[in-house]
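Student: here you go, sequence then predicted model.
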Amino acid sequence: MFNAFLLTRGWRDTPKGLELEFHWATDSGAVCTRFTEQEAVFFIATRKLSQALEILQSLSGWRHRDLPLKTRDGKAVTALYFRTMGDAREAEKRLTSHTIPCWEADIRPPERFLMERFITAAACIDAVPGKPRTLFNPKLAPADFRPKLRLASIDIETTMDAKTLYSIGVYSAQTRCVFMVAEQTSTQVLDDGTSLIGCVDEKACLQKFLAWLKEEDPDGLIGWNVVQFDLWVLCDIAARLKLVLDIGRGGARPFWRQEKGEGGRRFVSIPGRVVLDGIELLKQANYQFDSFALNNVAAELLGEGKLLHGADRGEDITRLFHADKSALARYNLKDCQLVWDIFAQQELLEFAIERSQLTGLLLDRIGGSVAAFEYSYLPRLHRNGFIAPNLGELRSDIVSPGGFVMDSDPGIYQHVLVLDFKSLYPSIIRTFYIDPCAFWCAEQSTTKRHLVAGFNGASFDRDKAILPDMIESLWQARDRAKAGNNTPLSYAIKIIMNSFYGVLGSTGCRFFDPRVASSITLRGHDIIQSSKRWIETQGYKVIYGDTDSVFVWLCTDAPMPDEEAAGVGRHLAEGLNVWWQEKLQDEFGIESALEIEFETHYKKFLMPTVRGSDEGSKKRYAGLVGKAGAETLVFKGLESVRTDWTLLAREFQHELYRRVFADEPYQAYVQQCVRALMLGESDDKLVYKKRLRRRLSDYQKNVPPHVQAARKQKEWGLGELKRGDWVSYVITLQGPEPVPGRRSELDYEHYRTRQLAPVADSILYFLNDSLAAITDRQMSLFG
C-alpha cells in the first residue's frame, strides 16, 4: 500500500464498459490507476419507471435498481446504470424529452467514483509501489498525504502577433534552459548559467522542448497566463507545423475547451500533468493588485521585475531575437524565474494542494465554489437517504437579502472599537442547524421537537443537518493549521468555510433555496441589531455595523492609552459572547457557536457622509490605529484605496487626513496642493486607470471616459485595446484622451473640482470648512 495525490482524472467508453483513469503523484514517481467495467448512474422517480422502461426499450447495456433514497419532497427513486456515458446521455435525452426528470445525471463518473469513497485528492492505493506504473482496479481509501510535486516554469517568446515562435524558456529545480530558433544549433552556456539550446527552426524547437518534457517528466507546469497564451500558442503553432503536441503523460494530447463568445476563457486538461497559472492562483487566494501583469506583481512581491518592460517590449523582443539571442534568452528565462519565485514565496502550490485536499477540486481548477460544495455534500446527503435536486428545480418569489449594513452616524470620533464576529455565516449555520437536508426533513416532519426555527417559514431538523458537522470539522482543522503555522491550509479553510453561504445563496447551485439562504442572512441581521442593543446597555454607542462587525464609540474624547481601550474591547467581546450563549440556550435550547472578537481600536475615526447630503455613508470610513509614535492610517472604500482615482487624489487624501487626525494645521497644505495642480506641477499624478470590461464596440448609449480615451487611442493609430486591458487616460480641455499621444491641454479645473474637492470636503465638512473656502482667494491668482 502507498499514498498518492490526485493530479488528473478522466474517463473513456470502451467495448467492455466505462473506464475511469486517474493520474497520481507519489513519493516514488507518477502512477496511473484505471478502473474498468464501471457504470454511469442517474436517478428517476420510481413511479415513472414503467414509462421509462418503455421509452428505453430499444437501448441496451443498462440496468435499474430500487434504492432506499428519495427526492427532496419524499418521492422514492430508482437508479439507472449504464455501461457507457454515450448510452447514459442518450437515455437522459429520451427521458427528459418525455418530461421525466433525471437527477444527478450531470455528475461525471470519475468524480462520483471518488466522492462516494470520500476521496478528495489524497488516497491510499492498495498495491505494491513500483513497476508497472499503471495499475488496474486497485482498492482506494481516503488518506491525509501531501506530495512533493515536481514543477517546471515555462514561458515562450513570439512575434507580436503570436504566430511565429522565437523561444521556449524552462526553469525548474534541475533545469535552466531556453530552446531558441537560431542559426547555430549548438548548446551555449551563458554567464548566468542559462543553457541556450539552438534549434534549426520552430519545429525543432518544439521537438526539443517535448523531448525535455518527456525526460524530466514534471508533475505540473506553471506560468503566467500560461493557459490563455503560452500553451494555446504552442498548440496553435504545432498544428500549423503538423506536429503532435503530446505533452501529457504516456504521450497523451491536451484537451481544450473554450467559453462561447469572442475572447472566451480557455481551459486545458493534460492527462497526468497539472497546469497552474500564477494569476489565477493569486486571485483564488484573494490577492489584490492594481495590475496582475507579471512585471507589476513581481515588483510588489519580490522587489524585482522583467528585464524588458514598457510599451515597446514587443519590438524589443523581436530586435533581440535578430541581434542578441543571448539577451533574449536571459529575458525569457527571467520571466520563468519570476513565476517560480512568486510561487515559492507566496506558497501558491501549497495553497492549491490544501484546497484540493479539502474540496475535491483538481489542483488546476479555477473557481469552483459550487463544485467544491457539492463534492463534499453529495455523498453525505446520500447517506442521509436523499438524492440531490437538479439545478433550477425550485421556483420561489422569496428574495434572500444580503448582509446587514447599519445606517451610520457620520462624524469624526475619538476611540472607536471594532468588534467582529468570527466567521459569522459559518457560525450561524453551525448554531442554528441551517442545512438543505435538514430543511427538507423539517418540512416532512410530523413533530416540532427537534426543529430549529429559521426565517420565511423555514425550520431545520437538528438531527439531519449535514453542514454543521462539515463546518465544525473545518473549524477544528483551521485551529490545528494555525497552531502549526500552516498558513496555506489555514487560508484555504477560511475561503472554503466562507464560501458556503455564497453557494447556498447562488441560483447556480442545485441546493439553492431562498428560505435556507435567508435563514442565514436574516439571522445575521438579527445578531448585529441585538448585539447593538446589548452594547448600548453597557453605556457605549454603536455608530455603524456591517454584516459581521460593529463599530463602538466609547463616548469619550479624553486621552486613552491603546491598551486601556483594547481592554474595554476584550471585556465587551467576552460579555457579548456570554450573553449570546445564555440567550440562545433560553430561546432555542441550542448551544451558541457565535464568537465575537475585539479587532481594532481606532484612536481617531471618520465616518463620512454620502456625498452631497447629511446622511451617513456605508462601507466607507478611515481611522488612525497603532501605538503612540507608530500610528498608521486605515482607509476603507475611500479614494485612497481605489485605483480608479488619480494618484494626486490618493496622496492628497492620505496627508490631509493625517493632519486632521493629528490636529495639525491643514489649510496651507490644501493651498499648496491646489497651487501645484494649477501650475502644472502635478501632471504626472493626474492619470486615471480603468479596465475595459467589454469590447469597445459594445459601448453604445453610455460611453464612459476610459472608453472614449481608448477609442481615440485606436483612431490615432496608437494601438487597439481589448476587453480586459487597462486604459490609462487624462481629462483634457477636449475631453478624455489616452496618456500615450495626448494632444490637448489638461483640464486642471476638472481635477480641482472632481478629485481634490470631494476628497477634502469628506473630512473638512465636520470642521465647518471646505476646499472652496480655503482656495477661492488663491484661485483668483490664476484667473
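Tutor: That came through fine.

Student: switch to C-alpha atoms for all contacts and neighbour counts from now on
Tutor: Will do.

Student: so in this protein, which helix runs the longest?
Tutor: Taking DSSP state H as the criterion, the chain has its longest helix at helix 562-588.

Student: contacts for the helix or strand following that one, please.
Tutor: Note on helix 562-588: by DSSP states H and E, the next helix or strand toward the C-terminus is strand 596-607. Contact with strand 596-607 is made by 408-422, 562, 565-566, 569-570, 572-574, 576-577, 616-617, 620-626, 661, 763, as judged by CA atoms under 8 Å, 6 or more residues apart in numbering.

Student: taking these one by one, which sit in strands?
Tutor: Using DSSP state E, the subset of these located in strands is 411-421, 621-625.

Student: of the contacts of strand 596-607, buried ones?
Tutor: For these, a burial check counting by 16 or more other CA atoms under 10 Å picks out 408-422, 562, 565-566, 569-570, 572-573, 576-577, 616-617, 620-625, 661, 763.

Student: relative to L20, how far out is K139?
Tutor: Distance, K139 to L20, using CA to CA, to the nearest Å: 14 Å.

Student: higher neighbour count, those two?
Tutor: Shown here are K139 and L20; by other CA atoms under 10 Å, L20 has more neighbours (23 against 12).

Student: pick out the residue nearest the middle of the protein.
Tutor: Q284 (3.2 Å; CA atoms, centre = their mean).

Student: apart from its chain neighbours, what residue comes closest to that one?
Tutor: The spatially closest residue to Q284, leaving aside those adjacent along the chain, is G367, at 7.0 Å (CA to CA, 6 or more residues apart in numbering).

Student: what distance separates the longest helix of the chain from the centre of its chain?
Tutor: Centroid separation for helix 562-588 versus its chain: 33 Å, with CA atoms, centre = their mean, to the nearest Å.

Student: again, but for stretch 407-419
Tutor: The answer for stretch 407-419 is 31 Å, by CA atoms, centre = their mean.

Student: contacts for that stretch?
Tutor: With contact meaning CA under 8 Å, 6+ apart, stretch 407-419 is reached by 543-545, 549-557, 560, 565, 569, 573, 596-609, 615-618, 766.

Student: am I right that I317 sits in a helix?
Tutor: Yes. Judged by DSSP: H, G, I helix; E, B strand; the rest coil, I317 forms part of a helix.

Student: how many residues are close by the closest residue to it other than its chain neighbours?
Tutor: Computed as CA to CA, 6+ apart, the closest residue to I317 that is not its neighbour in sequence is L328, at 6.7 Å. Neighbour count of L328, defined by other CA under 10 Å: 26.

Student: okay, pairing it with this:
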Amino acid sequence: MEPVTGFILSRQQRDRRDGIELTYWVSTDQGPREVRVPGQEAVFFVRLREVERVADALQGLEDWRLEERPLRDLTGEPVAALYCRSLKRLRQVTECLAAAGVALLEEDIRPVDRYLMERFIQGGVEVQWFRDGQPRLKAADYRPRLRMLSIDLETTLSADRILSIGLQAAGYGRVLLCGQGENRDWLEFVADEKALLQRFLEEVEAFDPDIFIGWNVIDFDVRVLEQRARALGLKLRLGRDTEPAQLVRSGQGKSFVRLGGRLVIDGIDTLRGATWQFESFSLEFVARELLGRGKLIDHVDARGAEIQRLYREDPVALARYNLEDCALVQEIFERAQLLHFLVERCRLTGLPLDKVGGSAAAFDNQYLPRLHRSGYVAAEYASGLTGLSIPGGFVMDSQPGLYRQVLVLDFKSLYPSIIRTFCVDPCGLAEGLREGADPDDLVPGFNGAIFARSRSILPSIIERLWQARDEAKRERNAPLSQAIKIIMNSFYGVLGSNLCRFYDQRLSGSITLRGHEILNRTRDEIERQFGYRVIYGDTDSVFVWLGDDCSDDEAHKAGEALALHLNDWWRRQLEQRFGLPSFLEIQYESHFRRFLMPRMRHSEKGSKKRYAGLRRQADGGDELVFKGLENVRTDWTPLARRVQQELYERVFRGQPFEAFIRATVDEVLAGRRDGELVYRKRLRRPLDQYQRNRPPQVQAALKAEQALFREGRRSPYRAGSRVEYLITVNGPEPLEFHGSPIDYQHYIDRQLKPVVDTLLPFLGQDFDSLVAPQLGLF
C-alpha cells in the first residue's frame, strides 16, 4: 500500500492472541484511516539487583520476560526491562510486584502511548506498510482539517427522558424532537425516544464528524445518551468502529469518552486549559462575553422549567433554542480558536486532543525518549530528595503608597529561562552528582544540586519551544504561541509536584531560589546604578518608582534604558560568575501614570499581589488596571466592584470624588441599588457536608432547598454550584426566595467602606468622615 500521512485522532489498545494490538485512527487528506499495529508487548523497568525478587514474586505467571538493557535509573543503578505480552498479564505482574515491594519504573505508561512517544510522533504521522502488511509509523509534519459537530440534549428535569437532540456544524444544522408536528428542513419529529436515538446515530454516521463538541458534553450529554441507550436496549455506537462508547473516569476524577476514530471535547475544559478566564463558565455567560448574544430563552435562570413548558406548548421554539445552544458552542470554539489550540498543543507535546490538563504527560512525552537515549530511565514517582524548605515564587515586601510614574520590568518566561540558563534538569542532576564528573562541565544549583551542562536535556527542549514561540509570534499564530507558553510555564509546576515521576526538591529549589536571587540582585542594581526606588517585586517582575516629577516621555525612555542596561549586566554577571550564556531577558512591560500599592487591612504593612494603576497604552491613552483587588474578585458584590472602578478612575485622573461616594451611600440606603447587592459565591462541596461551619452561601442555599421542596422542585445545588443571595436583617437569603428587608448597613460597612478605604487614606481622608452626615439622617 502507498504511504499515508495524517494526524492521529484516537488511540486504543486491546489484547489479541499474538500480543497487544495498538489501533490508531488517522485523519488524512483521503479521509479517516484505521491503522492496526499487532503483536506488541508492554514494557517497564525494574532495578537489576531486584531481578531475583521479581522472579520469586511472579512464579506461576507466564507471558512475561526480563531482559537486561544498557540503561540506569537516575541514581546510577542498572535496570532490566520487563516485557508482558498482554495487558491482562501486565496488570497481574504490576500488582504482584507492587505487593512484593519491588520498585516499578515507568510502569504507568500505556503501550499505545509509549509506541508513539519513543518514535517522537506528536500528532502528525506517516504510515508505511511492509510487504507482509505490517505498518510502520514515523513522525511527520501535518496539520489536519477536522470536522466538528456540536451536539446538545434537552431532557426532562430529572434527565430520565430525552426530549430533543440538536446537531450543528458549519453549513449544517438539525434538531431531532420527540413528538408530533410538521417537519422542516432543519427539524424532524420522531415517534418516541428510541426512534430519536436511532435517528441521532444515523445522522452522526451520515455527517461523519471527527470531533463532537458541547458544553459539559461528557458529564451530561454523552452520559445521558449512554444511560438512555442502555435503558432502551440500544448500543451507543458513536465511533467509526462497531464498539459502543465507553465513559471512563480518570484517577484525577475527570471524565472522558473512548471512541474509535472520533473524539468528544468539552468546551468548558478546553477554555480553561487554554487559560481563558470568566466570572462564570455557563454557556450563557461565556457566549455573551465572546459573541455578544446568549440563549434563545427568556428565563435563563429558570431554564429547566421553561424547557418543559416549551416542549408542551411550543416545541418548534424549543427546537430553535436547542439548535442555538449548539451554534453558540460552535461559534465559541471558532472565536476562541480552541481546536487550533488543541492541534498545536498536540503537535508540540503529543498529548491527545481530548486530554484534559496533562502537564505531567506532556513533560513525559517530550522528556522520556530523550532520557532513554541518554542511557537513563525515570525513577518511580516522587522518589527524589524531599523534606527541604523550598519557597515559592519571590514576593518582595511592598512599599505602600499612591505614586506617579511607576514602571514594571518583567523577566520574559523567567522560570523556563532559569532552567535553560542554569541547566536545571533531572538527567543533568544525575550526571552532575556522579563521581568523576568533569568540574568544568558543572553548574551549581541550590540545596546541594549540581548540574552537568553537557548532559542536560530540558534546556534543549525549552530552546526548541522558545524558537517555535518566536516564530509563532512573527506569524501571528496566537493559538500556537499560547500553547507553547502554557507548556513552558508548566515545566516548573511538573518538577515541583509530588505527582511527578521527576519530583526532587533540589530541582524545584534550584529554580525558585535562583528566581529570588535574580529579583533581589535586579532590585539592587536598579537602585545602585540609577537611584530609582523599587517599591515591589513579584515572581518575575519589579515595580520601579521614578519619582512623581518625571514626565511621561522621560518615564518611557527610562524604561527602555533600564531594560537595556539590565540585560547587558546579567550577561556579564553570568559569564563572569559561571561561564554561562544568559537566556534571561528583562522587558520594559508597563508604565503606570498613577499607581496604588495598598496597605494590608488593619496594618501599616504593604499588601502583596494587590495593586491598581492607570497604565499608559501604546497609542498614548491609558487604561485602569486592577490586580487582586475587589474589582476583579467575583465574591464581591457588583456594588463594591463598580464603586471601586469609578472611584479609582476619578482619583487617578484628578477628578472630584466626594460627592460620588456620598450619593452612592444615599442610593443604597434608599433602596435604589438593590440590584447591585447580590452576592454570587460557589459551593466548594455538597451541602450536606457543611456541618459545623456554614458560610452565608450555604445558609442561603439551604433556605432555597426548603422553598424548592415545598414547591415540589428538585434542588439544583451541587459542589461547584453558584449561589445568589442577599444579606437581610434575618441573615443570608436566596435571591429567588428572599422576603426579609435588606440589611443596608451591612453593605455600607462590608462592601463600600473597605473598597473606599483602600485608597482614601493616601489622600488624607476616610470613608467614615465623608459619609457621617448622611448616615446620621437614616
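Tutor: Received, thanks. Computed from a predicted model, the values in this text were never measured in an experiment.

Student: before we move on, back to that, and the residue nearest to I317 of the first structure, what helix or strand is that in?
Tutor: helix 325-346.

Student: other residues contacting that helix?
Tutor: Contacts for helix 325-346 of the first structure (CA under 8 Å, 6+ apart): 153-157, 167-172, 176-178, 180, 190, 194, 196, 222-224, 278, 294, 298, 301-302, 305-308, 317, 320-321, 348-349.

Student: buried subset of these as a ChimeraX selection?
Tutor: Burial among the contacts of helix 325-346 of the first structure is assessed by 16+ other CA under 10 Å; the matching ChimeraX selection reads:
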select :153,154,155,156,157,167,168,169,170,171,172,176,177,178,180,194,196,222,223,224,278,294,298,305,306,308,317,321,348,349
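
Student: which of the contacts of helix 325-346 of the first structure fall within strands?
Tutor: Checked against DSSP E, these include these in strands: 153-157, 167-172, 176-178, 180, 196, 222-223.

Student: how much space between G621 of the second structure and D141 of the second structure?
Tutor: From G621 of the second structure to D141 of the second structure the distance is 43 Å (CA to CA).

Student: the more surrounded of these two?
Tutor: Higher neighbour count among G621 of the second structure and D141: D141, with 15 against 9, using other CA under 10 Å.

Student: residues near the aligned partner of A483 of the first structure in the second structure, how many?
Tutor: In the second structure, the residue paired with A483 of the first structure is R474, using TM-score structural alignment. Residues within reach of R474 of the second structure, counting by other CA under 10 Å, total 11.

Student: over to Y532 of the second structure?
Tutor: Residues near Y532 of the second structure, counting by other CA under 10 Å, number 15.

Student: do the same with L726 of the second structure
Tutor: Residues within reach of L726 of the second structure, counting by other CA under 10 Å, total 28.

Student: that one maps to what in the first structure?
Tutor: Using TM-score structural alignment as the criterion, L726 of the second structure maps onto V730 of the first structure.

Student: what of L760 of the second structure?
Tutor: So, by TM-score structural alignment, L760 of the second structure is matched to L764.

Student: quick check: the closest residue to that match other than its chain neighbours vs M678 of the first structure, distance?
Tutor: Take L764 of the first structure and drop its neighbours on the chain: the residue closest to it by CA to CA, 6+ apart is S770, 5.4 Å away. With distances taken as CA to CA, S770 of the first structure is found 18 Å from M678 of the first structure.

Student: and for R146 of the first structure?
Tutor: 60 Å.

Student: next: P138 of the first structure.
Tutor: Separation of P138 of the first structure from M678 of the first structure (CA to CA): 76 Å.

Student: swap in E574 of the first structure?
Tutor: Going from E574 of the first structure to M678 of the first structure by CA to CA gives 54 Å.

Student: and for W212 of the first structure?
Tutor: W212 of the first structure sits 60 Å away from M678 of the first structure, going by CA to CA.

Student: higher neighbour count, those two?
Tutor: M678 (18 against 15).

Student: what's the counterpart of that one in the second structure?
Tutor: Under the alignment (TM-score structural alignment), M678 of the first structure pairs with L669 in the second structure.

Student: wait, its match touches Y744, no?
Tutor: Yes. Counting by CA atoms under 8 Å, L669 of the second structure does reach Y744; the two are 6.0 Å apart.

Student: residue in the second structure paired with the residue nearest to I317 of the first structure?
Tutor: That one, L328 of the first structure, aligns with L318 by TM-score structural alignment.

Student: neighbours of the aligned residue in the second structure for D246 of the first structure, how many?
Tutor: Aligning on TM-score structural alignment places D246 of the first structure opposite R237 in the second structure. R237 of the second structure sits with 19 neighbouring residues when counted by other CA under 10 Å.

Student: in what helix or strand does R237 of the second structure lie?
Tutor: Using DSSP H and E, no helix or strand contains R237 of the second structure.

Student: what sits against the closest residue to it other than its chain neighbours?
Tutor: Sequence neighbours aside, P244 is the residue nearest to R237 of the second structure in space, at 4.3 Å (criterion: CA to CA, 6+ apart). Taking CA under 8 Å, 6+ apart, we find P244 of the second structure in contact with K235, L236, R237, L238, L259.

Student: surely L566 of the second structure and T522 touch.
Tutor: Yes. The pair L566 of the second structure and T522 passes the contact test of CA under 8 Å, sitting 7.4 Å apart.

Student: what's near enough to touch P638 of the second structure?
Tutor: E676, L677, V678.

Student: and it, what pairs with it in the first structure?
Tutor: P638 of the second structure maps onto L647 in the first structure, with residues paired by TM-score structural alignment.

Student: just the element for A483 of the second structure, please.
Tutor: Under the criterion of DSSP H and E, A483 of the second structure resides in helix 478-495.
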